[in-house]
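>>> give me a 3D structure for the following:
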Amino acid sequence: MSQNREGEQGNVPHRSGRFVEKSGYWYYQTREGVDIGPFDSRADAEVGVGEFIDFICASAPEAAKIIERYRAA
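Purely as a prediction, here's the structure:
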């Protein structure tokens, strides 16, 4: 059963896995729908997503807007 994240209210939204394997390489997906990778292993992708989240949290709000431009259509 899913629970709201800290600060969320209302119904819990659908959440999917963040990691995908394509042609033997691993990628993580951002909320904006961008696949980031390739990584040689899922463990490497997990490290990568942590670094990405740290970067976004430390960046100016405009950084997320730039990433949004690369959203998968």
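>>> rest of the way, CA atoms for contacts and neighbours
Fine.
>>> distance of the residue nearest the centre of the chain relative to residue 63?
Nearest to the mean C-alpha position of the chain, by C-alpha atoms, centre = their mean, lies residue 30 at 2.8 Å. The gap separating residue 30 from residue 63 is 13 Å, by C-alpha to C-alpha, to the nearest Å.
>>> Proceed likewise with the subsequent sequence, for comparison:
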Amino acid sequence: MTLEHRDGEQGEVPERSGRFLEKSGYWYYQTREGVDIGPFDSRRDAEVGVGEFIDFICASAPEAAKIIERYRAA
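Okay, the predicted model is just below:
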């Protein structure tokens, strides 16, 4: 798999990982900030959820991303 820059990225291309994960029979998606969002009953539900999350962030004021940043995994 070739790693490519995303729009707006500069410098070395960071390592990418999958956005969806399963824990204890439930599905979650992970934000760029490292926050696991869920649980969802199926991967499909998590896929719908991440789409809704992205739509929400895109429509929100820039401060919304700053709030999510507070929950970054340590």
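>>> the longest helix belonging to structure 1 against structure 2, how far on average?
When structure 1 is parsed with DSSP state H, its longest helix is helix 42-58. Once fitted to structure 2, helix 42-58 of structure 1 is off its aligned match by 0.5 Å on average (mean C-alpha distance after the TM-score superposition for structure 1).
>>> what about that helix, distance to the chain center?
Relative to the centre of its chain, helix 42-58 of structure 1 is centred 8 Å away, using C-alpha atoms, centre = their mean, to the nearest Å.
>>> which other helices and strands contact it?
Here helix 42-58 of structure 1 touches strand 25-29, strand 35-39, going by 3 or more C-alpha pairs under 8 Å, 6 or more residues apart in numbering; DSSP states H and E.
>>> mean neighbour count, these: which tops it?
strand 25-29 (a mean of 20; mean count of other C-alpha atoms under 10 Å).
>>> so the residue of structure 1 positioned farthest from its centre, which of the three states?
Most distant from the centre of structure 1: residue 10, at 22.1 Å, with distances by C-alpha atoms, centre = their mean. What DSSP: H, G, I helix; E, B strand; the rest coil gives for residue 10 of structure 1 is coil.
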